[in-house]
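Peer 1: need a structure here:
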Amino acid sequence: MQKFGKALLLLHSVFFSHFFSTYAQQKLVIKSLETPPIASIRGMSVVNDSVVWVSGTGGQVGLTTDGGAHWKWMKVPEHDSADWRSLYAFSAWRALLLNAGSPAHLMMTADGGQTWQLKYEDTTKGIFFDDIDFLDNQQGFAIGDPIVPDSKMAYLITGDGGNTWMKRHFYVLAEAGEALFAASGTNMVNHYYGNSIVSGMVTGGKVSRFIGNFYNIVVLPITQGSPSKGAFSLALERDGKKGVIVGGDYLHEKDTTRNCVYTTDSGKSWKVSVAAPGGYRSCVVYVKNDVFITTGPSGTDISYDAGVHWEKISDEGFHVAGVSPNRQKIWLAGSRKLGIVELP
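Peer 2: All right, here's what the predicted structure looks like:
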């Protein structure tokens, strides 16, 4: 019986090793979608396989409701110079935009972008928001760079789906020279896993930290020490135990030095990837089954072991990525380009 059990275990191991190898070796292709009129897209929110919103420079927003075959491009009135780097969408009709820079404007549409309403304004000197995210359909958050000299990060909360916002003090003070990057609107994660909340955010600059649940604060082994370096994007598996942080130095796009770290213990500790992505990366997303995809100006990479090893998908780079809820489609957007990857 003992021999039979060992044989069964070996067979099980061989089967899954073969399955993983076959799956990993299938060549993934980035399919190009139509060329957008937006010079730089850094905001993305994927509602489902059909509905995706994107946003960026020139006050512009894009929406597809047919899986990327056709796009509707629009400008938010009286915001022609806005750079909408933070975006969160609830449906094909309802979405929120938040610009990077001062003054800060948080806009909402409830009719698919035909009209927009101002939901929050901040004229504080130096205000700079980096990300907006929701825990559920009602509870949302926006995070921004610390305002000198009190080192308090800009922080907004909503409890009514984004209709009203309140400024609050973030529970962690920034270190000297520490900030966030508005590179892809993905430096903050919030979601439910059963009855538990999985959350975290990352910072960069002179100091780069992971700030997780219940004051789990860790200085990362990722490259840091200057304004162009640090952690740019965070992705966590659904239970939060495994996660990946990417970044690097945006002034040196092909530098792979400590540009990616991973965790297997819910962010308590982080390790540098054994085989790194191909350069500075502005966005990482969790796909499924320990699969993560990351992208940046110099290329796009995939990991099948939760960030330990990475392999190149393409030299084509983007700023931001998003994943459909069914975990089959990865959407990509960057400088005047849109793409999609469909997983087997």
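
Peer 1: From now on I want contacts and neighbour counts done on CA atoms only, so please keep to that.
Peer 2: Noted.

Peer 1: residue ranges of the helices in this structure, please?
Peer 2: Taking DSSP state H as the test, the helices found in the chain are 2-25.

Peer 1: wait, what's in contact with Asn326?
Peer 2: Each residue near Asn326 by C-alpha atoms under 8 Å, 6 or more residues apart in numbering is listed here: Asn48, Asp49.

Peer 1: Please provide the structure for the following sequence as well, for comparison with the first:
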Amino acid sequence: MSFFKKTLFLLKYKQKIMQKYLLALLLFLSAVTFSQELEVILQNPVSENNFRGLWVVDENVVWASGTKGTIIKTTNGGKSWQNLPIKGFEDKDFRDIVAFDEKRAFVINAGSPAYILKTTDGGNNWQIVYQDTSKNAFLNDIGFFGEKIGFVFGDPDNEANFTLLKSEDGGNTWTNIGKNLPKAQKNEAGFAASGTIMRFREPSHIWIGTGGGEKARILLSTDLGNTWQSVEVPILSGKASQGIFSVVFQDLKNGVAVGGDYTQPNFSEKTAIYTSDGGKSWKIAKIPPKGYRSCVSYIRKKTYIAVGSNGIDFSKDGGKKWKNISTEGFHTVRFIREGNIGWAIGNKGKLAKIILK
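Peer 2: Here you go, the predicted structure:
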């Protein structure tokens, strides 16, 4: 080999090495920047009970609900919390909560008998507005369009009819319109893992995720629950512990669902899917979260956060690619819509404030 050819060969070799180092450096810096965009600030536990219900009203007012009839609330952005156990319901596990302000809120419990409770005085007193003593009663999720029209989704009865309670008077009375929904498949139900299996978008769209059956589904209504479409989705399914555990939409077209298998928290295959046509079709995330995820929340501008028992993941591209940013485990996460402040909550009172920088 001539001196000229040898020199040219060495220059090209060094160029390739430098390109590899540069690419590795850029990927590293990208990952660092990604993780530094969210700050997770652990708080001192307010209660030793387990929490799954969470509602963020605004930067100051946050409610949470959990086991042993426990309700906690802050009105100053987490500087202090009130512990407000509901008397007479100490044996209930309140899996979901929704609040309008620091005074008015609703909670639902898992299991039978099933209750919907309402407070108008900040959680000091609660009123029963719905009760179901049937053996199969199990409520998963509660939510409202504004402050008048509300829905509660629950597991199916013996005739494979899902429970779908509707209120048109601000939650004072409830009617079961579950027969409007498609029939449940064998073993199919909802997961009350984070109170986010059902989501709404104005003016009239509702999405509900299911699991436990042979195929997980998204049930979709565009007319306030009167008629429904059923869409099978490519998330992990086929066992009682698998399916969709949480769904969220940033608008009428773009949304994300997460789940997996809660008995295999580190198994990441098919744990997240996304849609760009309002939930009519779904695609598997190109880079999934690092395992089973029980909750996903929309933040802003195609940005989502997902939590599970083994960590927190972050997506900036509408749920196509996920980046693990923490190994802290939580059940539920909620953000102020189009804001930069959220909260996460989990077992033994584990609580964190999350800030998007």
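
Peer 1: Next, the contact list for the counterpart of Trp165 of structure 1 in structure 2, please.
Peer 2: Superposed on structure 2 with TM-score structural alignment, Trp165 of structure 1 falls opposite Trp174. Taking C-alpha under 8 Å, 6+ apart as the contact definition, Trp174 of structure 2 lies against Val129, Tyr130, Leu165, Lys166, Ser167, Glu168.

Peer 1: Out of the residues you listed, name the ones that lie in strands.
Peer 2: Using DSSP state E, the members of the contacts of Trp174 of structure 2 that fall in strands are Val129, Tyr130, Leu165, Lys166, Ser167.

Peer 1: Counterpart of the third one over in structure 1?
Peer 2: If I follow you right, that is Leu165 of structure 2. Per TM-score structural alignment, Leu165 of structure 2 is aligned with Leu156.

Peer 1: how far away is the nearest residue to its match once chain neighbours are set aside from Ala154 of structure 1?
Peer 2: Nearest residue to Leu156 of structure 1 in three dimensions, chain neighbours excluded: Lys167, at 4.6 Å (C-alpha to C-alpha, 6 or more residues apart in numbering). Counting by C-alpha to C-alpha, to the nearest Å, the separation of Lys167 of structure 1 from Ala154 of structure 1 is 8 Å.

Peer 1: For the two, work out which one has more neighbours and name it.
Peer 2: Ala154 (19 against 14; other C-alpha atoms under 10 Å).

Peer 1: you'd agree that one is up against Gly126?
Peer 2: No - here Ala154 of structure 1 does not reach Gly126: they are 10.3 Å apart, not a contact under C-alpha atoms under 8 Å.

Peer 1: Overlap in contacts, these two.
Peer 2: Any residue near both Ala154 of structure 1 and Gly126 by C-alpha under 8 Å, 6+ apart counts here, and that gives Ile147.

Peer 1: thinking again about what came up before, for the residue nearest to Leu156 of structure 1, list the residues it contacts.
Peer 2: Per C-alpha under 8 Å, 6+ apart, neighbours of Lys167 of structure 1: Ala154, Tyr155, Leu156, Ile157.

Peer 1: ok, the aligned partner of Ile273 of structure 2 in structure 1 - contacts?
Peer 2: Counting by TM-score structural alignment, Ile273 of structure 2 lines up with Val261 in structure 1. Counting by C-alpha under 8 Å, 6+ apart, Val261 of structure 1 makes contact with Leu220, Pro221, Ile222, Val244, Ile245, Val246, Trp270, Lys271, Val272, Ser273, Gly307, Val308.

Peer 1: Against Thr295 of structure 1, how distant is Val261 of structure 1?
Peer 2: With distances taken as C-alpha to C-alpha, Val261 of structure 1 is found 15 Å from Thr295 of structure 1.

Peer 1: if I read this right, Lys103 of structure 2 contacts Thr120, doesn't it?
Peer 2: Yes - Lys103 of structure 2 is in contact with Thr120 according to C-alpha under 8 Å; the separation is 5.2 Å.

Peer 1: For the two, work out which one has more neighbours and name it.
Peer 2: Neighbours were tallied for Lys103 of structure 2 and for Thr120 using other C-alpha under 10 Å; the higher tally belongs to Thr120 (17 against 13).

Peer 1: Can you tell me how far the more buried one is from Glu59 of structure 2?
Peer 2: For Thr120 of structure 2, the distance to Glu59 of structure 2 - C-alpha to C-alpha - is 20 Å.

Peer 1: what's the answer for Thr173 of structure 2, then?
Peer 2: Taking C-alpha to C-alpha, one finds Thr173 of structure 2 at 30 Å from Glu59 of structure 2.

Peer 1: Between those two, point out the one with more neighbours.
Peer 2: Using other C-alpha under 10 Å as the criterion, Thr173 of structure 2 and Glu59 rank with Glu59 on top: 17 against 14.

Peer 1: Give me the nearest residue to the match of Ile273 of structure 2, chain neighbours excluded.
Peer 2: Val272 (4.3 Å).

Peer 1: I'd like to know how many residues surround the one you found.
Peer 2: Residues lying near Val272 of structure 1 (other C-alpha under 10 Å) number 22.
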